[in-house]
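Chemist: Okay, predicted coordinates and the sequence, questions at the end:
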Amino acid sequence: MKEKKFEKLEQKVAKLNEEEIEIPGELPVIAMRSNVVVYPNTVVPFYVGREKSLYALEDSMENYNQLLFVVNQKDPKIEEPKEIDLFKIGTVVKIMQIGKLPDGTFKVLVEGISRAEWIKSIEKKYFKFKIKLLKSKYRKTKKLIALMRVVRDEMQKYIQYSRKLPTEALMFLEDMEDPDVFADLAASICPGSLEEKQELLEILHPARRLEKILELISKETELLEIEHQLDQKVKKRIEKSQKEYFLREKLRVIREELGGEEDAEIRELEEKIENDDLPDYVKEKARFELKRLEKMSPYSPEANVIRNYLDWILNLPWNKKTEELSDLKIAKNVLEKHHFGLEEPKQRILEFLATRSVSKSMKAPIICFVGPPGVGKTSLGRSIAEALGRKFLRMSLGGLRDEAEIRGHRRTYVGALPGRIIQLIRKAGVKNPVLLLDEIDKMGISFQGDPASALLEVLDPEQNKDFVDLYLELPFDLSEVLFITTANTLYNIPEPLKDRMEIIEIPSYTNVEKFHIAKDYILPKIFNELNFERKKIVFRNDSIKQIILEYTLEPGVRELERKLRTIVRKSILEIVEGKEKVIITTKKVKDYLGAPRIKEENRLKKPTIGVSTGLAWTAYGGTTLFIESILFPGKGRLILTGKLGEVMKESAQIAFSLVKKLCGEEFTEFFEKNDIHIHVPEGAVPKDGPSAGVTLVTSLFSSVKKVPVDNNIAMTGEITLRGRVLPVGGIKEKVLAAYRKGIKKIILPYQNRYDIEKIPGEVRKDIKFVFVNTIDEVLREALICEDKEC
């Protein structure tokens, strides 16, 4: 029945629209549950489907000349609203058109006529209220006209940015002069929430309504403007990426036409990454860098940086190793073939090989060879590599001041490179070479960092498994590298670095050892290098000994090798000129090398008052030094000459005080009226070290007591103010120096008695060692006293 009643509504609407409108005091009501608010002077469509609304629509058509009162719900979600759920102010509208939809609902087109406020409900079956029309009273002032213009301009900007409204919406505002109608039209297209739109409906005065509209539109326009700017930026980026993609594809096609060199390089790198035996983290990093390279221009500087980086990480021996030899006999033969003596280093290497043959997981030791120049530290490292069957590399650390030489440079500029450790590993092509770090005691510190501190990670067996070069930014395993370091002295090596190394001291060579090295190692090496028949140049044994004694005075054999090379060159010249054979005699040595270079006396010719022979240790081996002292009238001063260091100056002061005590009170006046001058010859050579105390006391005591010092005795040791003799270092080098000078008796501190075990047997049998605890024992041995109570 309900559907039949509404079938003829469309025909009735057309007829009623032509009649004159008269608004009664009561009207049927439709509760709007959408966000659409109907304003006067606007045409709005909405849908009617609820039963109450259909009754109100029917009543309007039948009894109220198509007039309705529409009012919005406070909460659109309520299905069956009551009076309390409705706003108080709504709009009286006239139905202009009705259309039935397939789902049974009706589409209603209405025109707003006037604002109204409902007073009370007068129907229970559906909403029907008594209403009160609301009229606005105003005058069209200049301020109101200006406000209309501002709203019109702001509305134009809003429609420009908003994509929801057509530009035709402005046409209604352009021609409208009535402020009230203008405000209602502007409110109908103004954005806002239901509460804000209802507030616009409830404002009667058009000026205040326009001010509220301007506030809402300005806020929305500002947001839309920001959105527009963001959209433009995104659009530009998308256009740029699309343009780059298009150009890259075009460039790819051009390359393919020209031969595809760039693509071939990329494909080659891809194949290398996938096919080479690389750790997973290296492959992942390489793939990431390759993707970056593909997106770049091949001519950009950064592309070259990435190419160099890929070249480094793909050509490092991440998993390549040399098969290590484990035959101890072969290793022993190799060590004996290249080196004479050096029993302790050879024994240590054989122990390492034996342990490696039992346990392959043993970490490689960090060996440090310490000894004077020319004793074979570097060549011993080369022999170790040969004995192990590993590749040998050498890196000189002398004068190194830049930490980046060890850790590498960060990839922040085009010329960045890995550190020299990684460079040598790549050069070797395997991850387990023998790497010799030469002159580790000669590194420096500068504003560029501390290389010694950087070496801590390299030389620490607990850390070097994950050594990270700053250029690679990837951990590289250095634990299988056999590091061998060399140094002349230990005191220049920082303690944390020294703690990570196994110290093996390589002592000076004796004259006997030098003779065998020259005869069995150096001369065969020289003839092999020159590819010359050895039988044409014959060295007599006494001539080799003469060269060692009269032309070289060194702990090693470098100068000896140079002298032998000089003699061989001069001999070859004679052979080329026509001589068949050259025999090197002592006379020939003088002819070839000139007068003997070692001009200083081996020792004093006779016992002398005030002159004692001391032993000193230097970075280049041991040496002897004479300490002289004389007395002359003066005021009790102590004069020191000979370029003495601070330690020796303090030793001289202690010796002076101790001699005063030893001489007793009867010499008090003697010391007050005489000056004592202590001199150490060779004044241009700096001298320092805690080992000249006993020598100074002996020289001073000899001068004061007028008692000569035995010229066949040398001594070393430090003293205290109470006359106790303290132990010193470098005993082996000092004893060898005394042996070279022909000294037969040496005074040593008692606590150094075990150090002579390291001295070769041929030296020990020719020298008598006297071990002392006090200065009295030293004086009894060193001074030649006729009455035995000096």
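Modeler: Good, I have the coordinates. Quick caveat, the model's predicted, so the values are computed rather than measured. Residues are numbered from 1 along each chain as shown.
Chemist: Going by C-alpha atoms from here, please, whenever you check contacts or count neighbours.
Modeler: OK.
Chemist: any idea how far V763 is from L560?
Modeler: Per Cα to Cα, to the nearest Å, L560 is found 20 Å from V763.
Chemist: the more surrounded of these two?
Modeler: L560 (23 against 19; other Cα atoms under 10 Å).
Chemist: OK, contacts around that one?
Modeler: Contacts here follow Cα atoms under 8 Å, 6 or more residues apart in numbering; on that basis L560 touches A518, I547, I548, Y551, T552.
Chemist: Among those residues, which one sits closest to E574?
Modeler: I547 (20.1 Å; Cα to Cα).
Chemist: Compute the distance between the closest one and R558, please.
Modeler: Applying Cα to Cα, the value for I547 to R558 is 13 Å.
Chemist: Between the two, which is the more surrounded one?
Modeler: I547 (22 against 16).
Chemist: is it true that the more buried one touches K590?
Modeler: No. At 9.2 Å, I547 does not count as touching K590 under the criterion of Cα atoms under 8 Å.
Chemist: Out of the contacts of L560, name the two that are farthest from one another.
Modeler: A518 and Y551 (13.6 Å).
Chemist: Regarding the chain, what is its longest helix?
Modeler: Longest helix in the chain, counting residues (DSSP state H): helix 206-258.
Chemist: ok, now which ones touch the nearest residue to F46 once chain neighbours are set aside?
Modeler: Closest residue to F46 apart from its sequence neighbours, by Cα to Cα, 6 or more residues apart in numbering: V108 at 5.5 Å. Going by Cα under 8 Å, 6+ apart, V108 touches P45, F46, Y47, V48, I95, M96, Q97, I98, G99.
Chemist: Can you tell me the element the third one falls in?
Modeler: So the one you mean is Y47. Secondary structure assignment for Y47, by DSSP states H and E: strand 43-48.
Chemist: Give me the buried positions along that strand.
Modeler: Neighbour counts using 16 or more other Cα atoms under 10 Å place V43, V44, Y47, V48 of strand 43-48 among the buried residues.
Chemist: Can you name the residues in contact with it?
Modeler: V38, L54, T105, F106, K107, V108, L109, V110, E111, G112.
Chemist: repeat for stretch 585-592
Modeler: F539, R540, D542, S543, Q546, I547, T566, I567, K570, P596.
Chemist: Put this next to the first one:
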Amino acid sequence: MSTGEPSSKSPPPSDPDTVPILPLRNSVLFPMSVVPINVGRPRSVRLVEDLLGRERAMVGVLSQRSPDVDEPTFKELFTVGTLARVVKVIRLGPSNYSVVLTGLGRFQLKSSLSLEPYMRAKIERVPESLVRDVELDALGAGLREATREVLGLMPNLPRDTAGILDNVREPGALADLIASNFPQAQASVGDKQEILEAFDVKARVRLVLAMVGRQLEVLRVKKEISSMVQEEMGKSQREYILRQQMKSIREELGEGGDEDEIDELRERIRRQKVPPEVDKVVRKQISRLRSMAQQSAEFNVTKTYLEWIADLPWSKTTVDRINVEDVRRCLDEDHLGLEKVKKRIVEFTAIRQLRADKKGPILLFIGPPGVGKTSLGKSIARSMGRRYERIALGGVRDEAEVRGHRRTYVGALPGRILQALKKAGTKNPVLVLDEVDKMGVDMRGDPAAALLEVLDPEQNSTFQDHYLDLPFDLSQVTFLATANNYEGIPAPLLDRMEVIDVPGYTRKDKLGIAREFLVPKQLSAHGLTEERLEFTEQGVEAIIDHYTREAGVRGLERTIAAVCRATAVKVAEGEDVHEVAGPEHVERVLGAHKYRPELAERTLDPGVATGLAWTPAGGDILFIEASKMPGRGNVVLTGNMRNVMQESATTAVSFVRSKAERLMLDPLWLKEIDLHVHVPKHGTPKDGPSAGVTMFAAVASLLLGAPVRSDVAMTGEISLRGRVLPVGGIKEKLLAAHRAGIREVLMPAKNRRDLDDVPQDIRDQVKITLISTMEEILPIVLQAPTRPPETSVAGEDEREEQAGI
């Protein structure tokens, strides 16, 4: 044994009422007990080192109220403890000791003196009452007998353990001895401290007798279980019997088991306040679960089913904070432009604010990628104070993804709707059904058809998932859907939703979005500040004009990120960078211009006209080329044109033939030549009727030898009677014309109402000419002929008079 060297510090005070205090974390020291204690905390180590080499040194031992406190003060200690004598000190390490203490008697803490270098306090010793009477002797005898019976039921104890009880005659000392040796599992620190604080001997003995009685009952039950199963025990049943014993013991000790898990599950479902029809099913399933063996597969299936019921928010909702001003503010903070869309969302939330049942239409945002359809849902959820969840439906082909799987299948789960509600934790979140136009159909069903009930406000209050097979109320869920185009959405599903078109952004909008949102976001994402990299307005304009060509802003954000990365590399290499992202810097980082003004692609040759087209990614310009060669009247159509567009080309050629005389063309001109109509960009499929006007202008320009103006684009469907019919996507097409530098656009007069959706700055910069008949087109778009028309039958004066039919 290593006792160490005597400390150089001052010895403990000689006053018997002033002692150093040693705190215990997880135990209680009783009088007449000898216990080893490991000491490792700084204050306690300093105390032990101060006591090294001192004989019969005394310390006051107090237990902590909470074991989590590492360096307790007097407030974290009990006020009643045991005065102990240091018997032996063993050094275990540089700052780690084992101290053997023997308890002398109880004391009460009177006042604290100091915490450093170790705890010291004034104490008052509590004398032990030695008065004996009949009741106390009876209590002591009962305690001794009960303890002896407990020891008899524990066969693994040493034989002389019971003999120690006969050597202790005082009932109070006997109670202390038994309490000090009681296992931690059956008596906590609080229970033992209560016994230590029992100064009255009778009260102390009663407390220990109750503790021993509880342990005795547990051991008796264990013996009874062993006796009951002893006769039936055999090799094949041994494992089962042991499990039953363990289960019964755990139940008696309150440690739970399968029954406790089932009861806990039942309580969780009760707290969810499920509807009566659901509660009826739950009671039946729990009754079946109690009768099943835990090892059976059906047990786990039923338990998982009940856990899903317990996890779903049957009655939990968030309080709506619907305020029109808050909604408008949130939308303006998160999105720039989109005024018509914002107006409709404000109307939508205003109705929610006024109606008590919270029902309303299902909104469907349709627009090109990157225009903020999904983020609109986040803004709505934030403004309403609701939870937000997103369900990605792109590529989903299985109906079970929406409605769930039957429980008879292995690995069955509820559908994505209920999974999202479980994740949200409330029954009234904002759920965004993303990309509803990209769901597929195969042998496993039609997921779009499964959404019909989900998105019908009149039916979704009793939505039934195949897995639960119970009605769940979806009427309080705010459903929002997004799509890129109408084509992939079945008509019955589209009928259940109110469509809000989210068009692309103008150049001005993109500039504002980049300045307010994208540039600060990317600078922060790359660890940069404006002092390191400053984007000028001209630099952002160069990115928009020469490196992106899109309706949304995703490509713009990626290009801004590319500029930021170039600067981030220099900063990471230790350079002191202060760069200005102007047009020259942008071109130096991103390279040559990716896009050039499309006016450069148009020439003054006859037979070339510029049209406007709508695509899922926004509007675009479309070139129609017409050419002729000697032949026998054949018409060749190329350029990956689909059926509707081919019919538009055929209609345009037929109309030119029918008006050959008014165009000063030989009625038999087509017999001597072949006509070829071509649309460039073979790799892109093209369809739709809106190129009819452009094809007519291209063919007429070729045959008349008059080029089409390079700053004019057109759109519109044509008929054989010469009418110009309305088309869709007017805003997207005008945005594309503005991006391409078009100065005038011809469009059907019946599309006049669609001009309300076009931003005013676009209408100010692009001249819009409304046309009703094809006779109005040629005088506007054709320039002076560069060569005489084919096989003309009229003179020059007559040709000038009849130039516009």
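Modeler: All right, it came through fine. The structure displayed is predicted, hence computed values, not measured ones.
Chemist: Overlay them and tell me the TM-score.
Modeler: Here the TM-score for the pair of chains, by TM-score structural alignment, normalised by the length of structure 1, is 0.67; 544 aligned residues with a Cα RMSD of 1.9 Å.
Chemist: residues in structure 2 aligned with the host helix or strand of the residue nearest to F46 of structure 1?
Modeler: With secondary structure defined by DSSP H and E, V108 of structure 1 is part of strand 106-121. Strand 106-121 of structure 1 corresponds to no residues in structure 2, going by TM-score structural alignment.
Chemist: Show me what counts as buried in that strand.
Modeler: Across strand 106-121 of structure 1, burial judged by 16+ other Cα under 10 Å covers 106-118, 121.
Chemist: Give me the helices and strands touching the helix or strand just after it, please.
Modeler: Downstream of strand 106-121 of structure 1, the next assigned helix or strand under DSSP H and E is strand 128-134. When contacts are defined as 3 or more Cα pairs under 8 Å, 6 or more residues apart in numbering; DSSP states H and E, strand 128-134 of structure 1 sits against strand 26-32, strand 106-121.
Chemist: so the shortest one matches what in structure 2?
Modeler: Just to be clear, that refers to strand 26-32 of structure 1. For strand 26-32 of structure 1, there is no aligned range in structure 2, judged by TM-score structural alignment.
Chemist: tally of neighbours for whatever residue of structure 1 lines up with I380 of structure 2?
Modeler: In structure 1, the residue matched to I380 of structure 2 (TM-score structural alignment) is I384. Residues within reach of I384 of structure 1, counting by other Cα under 10 Å, total 23.
Chemist: ok, back up a step: turn the contacts of V108 of structure 1 into TSV, columns for distance to K442 of structure 1.
Modeler: Below are those laid out as TSV (distance: Cα to Cα, whole Å):
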residue	distance to K442 of structure 1
P45	95
F46	94
Y47	95
V48	98
I95	104
M96	104
Q97	103
I98	103
G99	102
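Chemist: Can you tell me which of those comes closest to V709 of structure 1?
Modeler: F46 (131.6 Å).
Chemist: Quick check: the closest one vs S53 of structure 1, distance?
Modeler: With Cα to Cα as the criterion, F46 of structure 1 and S53 of structure 1 are 12 Å apart.
Chemist: What's the match for A286 of structure 1 in structure 2?
Modeler: So A286 of structure 1 corresponds to V282, using TM-score structural alignment.
Chemist: after superposition, how close is the helix or strand containing that match to structure 1?
Modeler: Taking DSSP H and E as the criterion, V282 of structure 2 maps to helix 276-290. Following superposition, helix 276-290 of structure 2 is found to deviate from structure 1 by 1.3 Å on average (mean Cα distance after the TM-score superposition for structure 1).
Chemist: Pull the distance from that helix to the chain's centre.
Modeler: In terms of Cα atoms, centre = their mean, to the nearest Å, the centre of helix 276-290 of structure 2 is found 32 Å from the chain centre.
Chemist: Going by neighbour count, list what's buried in it.
Modeler: Result for helix 276-290 of structure 2 [16+ other Cα under 10 Å]: buried residues V278, D279, V282, I286, L289.
Chemist: Could you verify my assumption that the fourth one touches I262?
Modeler: Yes. I286 of structure 2 is in contact with I262 according to Cα under 8 Å; the separation is 7.3 Å.
Chemist: for the stretch 451-600 of structure 1, what spans make up the strands?
Modeler: In the stretch 451-600 of structure 1, the segments counted as strands under DSSP state E, counting those that start in this stretch are 467-468, 475-476, 482-487, 502-505, 537-539, 582-584.
Chemist: which residues of structure 2 does the second one align to?
Modeler: The alignment of strand 475-476 of structure 1 onto structure 2 (TM-score structural alignment) spans residues 471-472.
Chemist: and if you look at the fifth one?
Modeler: Per TM-score structural alignment, the counterpart of strand 537-539 of structure 1 in structure 2 is residues 533-535.
Chemist: Over to the last one?
Modeler: The alignment of strand 582-584 of structure 1 onto structure 2 (TM-score structural alignment) spans residues 579-581.
Chemist: how near is the alignment partner in structure 1 of P520 of structure 2 to Y509 of structure 1?
Modeler: Aligned against structure 1 by TM-score structural alignment, P520 of structure 2 finds its counterpart in P524. Using Cα to Cα, we find P524 of structure 1 at a distance of 19 Å from Y509 of structure 1.
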